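Novice: Have a look at this prediction, sequence included:
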Amino acid sequence: MKRTVGGSLMLGLALLTGCTMQTPTDLAVHEALFYGGNQQRVVWVYGTLTGGSDSSVKLGDKVATLRPQLTGDALGLAGTLSVDAKATYSGTTSPTDRRVSVTRVGNQYSIQALGNVESVFATDGGGTWYRLSGPVTAGQTVLATASTNTALRGAGDLTNAEADALGAELKGQGALAVAVLPGTTLPDAPLKVEPALEAGRHPVTGLYVQSGIVQVASAGPVTPIIPPVGSAPAQPAGSVGRQLAGGSNATASEFQVIVAQNASVLSTLWNTAYGRQTSAPALPSLSAGRSVVGVFLGQRPTGGYSLSLASARISGGVLELTVNVSAPGQGSITTQSLTSPWIATEITGSFSSVVVRDAVTGLVLN
């Protein structure tokens, strides 16, 4: 043990002083950074050992010993080297905010992007993987039809072998969704590698894992919507929506959009809106070609916050909701209790995604 530690310290000193160390040829490092339900950094080191001898490389602040790849480890891929007697180098990643919320609705998936994502995949937990969508912008909700996919192939910069290996590792964790995150939004930087790598030989793929996918039933028989008691302001001419209801005491702690096109999802929306009240208006019903979209601002520290619909339009399959967001002015007397503003809007027409904008600033809410 003393000999091993001493050798590592000497090698680390050699690195710091710029001395030459033995490294494999064709060196490359591939990283997969997991967030959400998994917080792990998985790092493959590719290369060829010279003369069959061991080699070394510095990953982050650690000098690692590279040897021929292990046998019998699913992560030990062709062309890779073992790192400190393990198939890959591993570490933990930083906590991050929720990036996506995926719900299965009948044979489709509702994807609510809470941050920009490049693509979304899902598995049923039994070994079958699906690709749900390409890029989804923060604030959008997309209704997607799943297409069968080979593990996580096509996710970020993963090679097919890496995608297959990670898909197999996630197989036993039940139904889950995996969103590919843009590299510029990752909480963690790539590992610093010494000797420095050539351009293109250090790809990094960020993956947000949503553990568990809630499934709701498909829509049953439909009847016309009956608005709850309490009329909302009339909407401008040409608007495809009208506000059905609103309030300030929802159960939502974060910003979210719920698109209800069947009774089951509408019940979820209603429970989110009225879950803190002892009673709620009767649940509306849906007619063909209509849906109800709930917009929830999330938790606010005091009273005085409110939300109302300014307009709704559909263009190119995108539903754009423009909303009025009110906040208490400086020095205002407000209730000193947590609030959660929301509105529910009836929409006529078909759409595949939703964008919510502030009527004053024009900025997308998320």
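Specialist: Everything's here; your move. For clarity, every value in this text was computed on a predicted model and none was experimentally measured.
Novice: alpha carbons only for contacts and neighbour counts from here, please
Specialist: Will do.
Novice: can you give me the strands in the stretch 251-366 of the chain?
Specialist: Listed in chain order, the strands of the stretch 251-366 of the chain (DSSP state E, counting those that start in this stretch) span 256-260, 290-296, 306-315, 318-326, 342-348, 353-358.
Novice: Mean neighbour count for those - can I get that in JSON lines?
Specialist: Below are the strands of the stretch 251-366 of the chain laid out as JSON lines (neighbours: other C-alpha atoms under 10 Å):
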{"stretch": "strand 256-260", "mean neighbour count": "24"}
{"stretch": "strand 290-296", "mean neighbour count": "25"}
{"stretch": "strand 306-315", "mean neighbour count": "20"}
{"stretch": "strand 318-326", "mean neighbour count": "19"}
{"stretch": "strand 342-348", "mean neighbour count": "23"}
{"stretch": "strand 353-358", "mean neighbour count": "21"}
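Novice: for those, which one sits closest to Leu244?
Specialist: strand 342-348 (5.3 Å; C-alpha to C-alpha).
Novice: helices or strands up against the closest one?
Specialist: strand 241-247, strand 290-296, strand 306-315 (3 or more C-alpha pairs under 8 Å, 6 or more residues apart in numbering; DSSP states H and E).
Novice: Ok, which of these comes nearest Thr268?
Specialist: Closest approach to Thr268 among the helices and strands packed on strand 342-348 is made by strand 290-296 (10.1 Å; C-alpha to C-alpha).
Novice: any idea of the angle the closest one forms with strand 353-358?
Specialist: Relative orientation of strand 290-296 and strand 353-358, computed by axes from the mean of the first three to the mean of the last three C-alpha atoms, to 10 degrees: 50 degrees.
Novice: re the thing from before, nearest to Leu207, of the strands of the stretch 251-366 of the chain?
Specialist: Leu207 lies closest, by C-alpha to C-alpha, to one member of the strands of the stretch 251-366 of the chain: strand 256-260, at 20.8 Å.
Novice: and the closest one, what does it pack onto?
Specialist: Strand 256-260 packs on strand 108-113, strand 141-145, helix 263-274, strand 290-296, going by 3+ C-alpha pairs under 8 Å, 6+ apart.
Novice: Tell me which residues of the longest helix anywhere in the chain come out buried.
Specialist: Counting by DSSP state H, the longest helix found in the chain is helix 2-16. For helix 2-16, a neighbour-count test (16 or more other C-alpha atoms under 10 Å) marks 8, 11-12, 15 as buried.
Novice: what residues are up against Gly329?
Specialist: Not one residue lies near Gly329 by C-alpha atoms under 8 Å, 6 or more residues apart in numbering.
Novice: Got another one to weigh against that:
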Amino acid sequence: MRAAALIVGALLLSACATFARQGEPIDFSTVDRGTHSGIEQAGCCVIQTNEQFAALWAELYRTRHPEPPMPVVDFDHEVVVAVFQGRQPSGGYAVEVQAVRRIGRRAVVHVAQTVPEPGDMVTMALTAPYHVVRFTRPESGVIFCGSPAGQGGEPAF
């Protein structure tokens, strides 16, 4: 079982490396990024409606008051993608959407994670890193490479 998991992981990494060299870049912009979200589980999600975005926004800021105003997104033409690293025991952790590329009719979102090395000087506070971006709606879905919780696009909240 463990060998099978290693093989699947290696194949996914190989596929992500292939995706990184293919397709055309898609411009994206950061909606928000930080280290303290209300979402404590690692994951990723694709937001396609105002209702989904409002639910994400409320969960993202449930630990902050006042909640900042939610940006206006034209979901007829754009999607919002969010990645979460989950609750971490200290500072020094980060998650970032590094690139979005169009391959065929899909968008491939490349995610990078930062983890502190043993002995690094970090804050001793719980963190929950996240990155939320928006880009032009792809014709046929979104694929995540290097995401905190696998290749899916299921809501993490």
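Specialist: Alright, I've got the coordinates. As the structure is a computational prediction, the values presented were derived from the model and not from experiment.
Novice: Give me the TM-score for this pair.
Specialist: Scored against TM-score structural alignment, normalised by the length of the second structure, the superposed chains reach a TM-score of 0.69; 128 aligned residues with a C-alpha RMSD of 2.6 Å.
Novice: related to what we said a few turns ago, as a markdown table, the helices and strands packed on strand 342-348 of the first structure with distance to Thr103 of the first structure would be great.
Specialist: Shown next, in a markdown table, are these (distance: least, C-alpha to C-alpha, whole Å):
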| stretch | distance to Thr103 of the first structure |
| --- | --- |
| strand 241-247 | 23 |
| strand 290-296 | 15 |
| strand 306-315 | 23 |
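Novice: Figure out which of those is closest to Tyr35 of the first structure.
Specialist: Nearest to Tyr35 of the first structure among those is strand 290-296 (24.4 Å), distances taken as C-alpha to C-alpha.
Novice: check the fit of the closest one onto the second structure and give the mean distance.
Specialist: With mean C-alpha distance after the TM-score superposition for the first structure, strand 290-296 of the first structure departs from the second structure by a mean of 1.0 Å once superposed.
Novice: against the second structure, where does that strand fall?
Specialist: In the comparison with the second structure, strand 290-296 of the first structure aligns to the range 78-84 (TM-score structural alignment).
Novice: can you check stretch 121-132 of the first structure too?
Specialist: Under TM-score structural alignment, stretch 121-132 of the first structure has no counterpart anywhere in the second structure.
Novice: List the contacts of Arg357 of the first structure.
Specialist: Arg357 of the first structure makes contacts with 320-323, 363-365, as judged by C-alpha under 8 Å, 6+ apart.
Novice: one more time with 6 Å, if that's ok
Specialist: For Arg357 of the first structure, the contact set (C-alpha atoms under 6 Å, 6 or more residues apart in numbering) comprises 322, 363-365.
Novice: That one maps to what in the second structure?
Specialist: Using TM-score structural alignment, Arg357 of the first structure sits opposite Cys145 in the second structure.
Novice: how near is that match to Met121 of the second structure?
Specialist: With distances taken as C-alpha to C-alpha, to the nearest Å, Cys145 of the second structure is found 29 Å from Met121 of the second structure.
Novice: same check, this time on Thr114 of the second structure
Specialist: Thr114 of the second structure is 14 Å from Met121 of the second structure, by C-alpha to C-alpha.
Novice: Compare the helices and strands packed on strand 342-348 of the first structure and report which one is nearest to Gly349 of the first structure.
Specialist: For those, distance to Gly349 of the first structure was read as C-alpha to C-alpha. The smallest value, 6.1 Å, belongs to strand 290-296.
Novice: and Leu60 of the second structure, what pairs with it in the first structure?
Specialist: Aligned counterpart of Leu60 of the second structure in the first structure: Ala273 (TM-score structural alignment).
Novice: Give me the neighbour count for that match.
Specialist: 27 (other C-alpha atoms under 10 Å).
Novice: what's the closest non-adjacent residue to it?
Specialist: Once flanking residues are discounted, Ala273 of the first structure sits nearest to Ala250: 4.4 Å by C-alpha to C-alpha, 6 or more residues apart in numbering.
Novice: quick one, longest helix in the second structure?
Specialist: helix 2-21.
Novice: Map Val318 of the first structure onto the second structure.
Specialist: Mapped onto the second structure by TM-score structural alignment, Val318 of the first structure lines up with Arg106.
Novice: Tell me how far its match lies from Ala42 of the second structure.
Specialist: Taking C-alpha to C-alpha, one finds Arg106 of the second structure at 23 Å from Ala42 of the second structure.
Novice: now swap in Ala128 of the second structure and tell me
Specialist: Distance from Ala128 of the second structure to Ala42 of the second structure, by C-alpha to C-alpha: 9 Å.
Novice: which residues are common contacts for the two?
Specialist: Joint contacts of Ala128 of the second structure and Ala42 (C-alpha under 6 Å, 6+ apart) are Gly86.
Novice: Of the two, which one has the most company?
Specialist: Neighbour tally, Ala128 of the second structure and Ala42, criterion other C-alpha under 10 Å: the higher count belongs to Ala128, 25 against 20.
Novice: quick one: that one and Val31 of the second structure, what's the gap?
Specialist: Noted for Ala128 of the second structure: a distance of 17 Å to Val31 of the second structure, by C-alpha to C-alpha.
Novice: repeat for Glu117 of the second structure
Specialist: Using C-alpha to C-alpha, one gets 29 Å for the distance from Glu117 of the second structure to Val31 of the second structure.
Novice: How about Ala149 of the second structure?
Specialist: 21 Å.
Novice: The two: who's more crowded?
Specialist: Taking other C-alpha under 10 Å, Ala149 of the second structure and Val31 do not tie; Ala149 has more neighbours (19 against 15).
Novice: Pull up the distance across stretch 29-42 of the first structure, start to finish.
Specialist: 10 Å.
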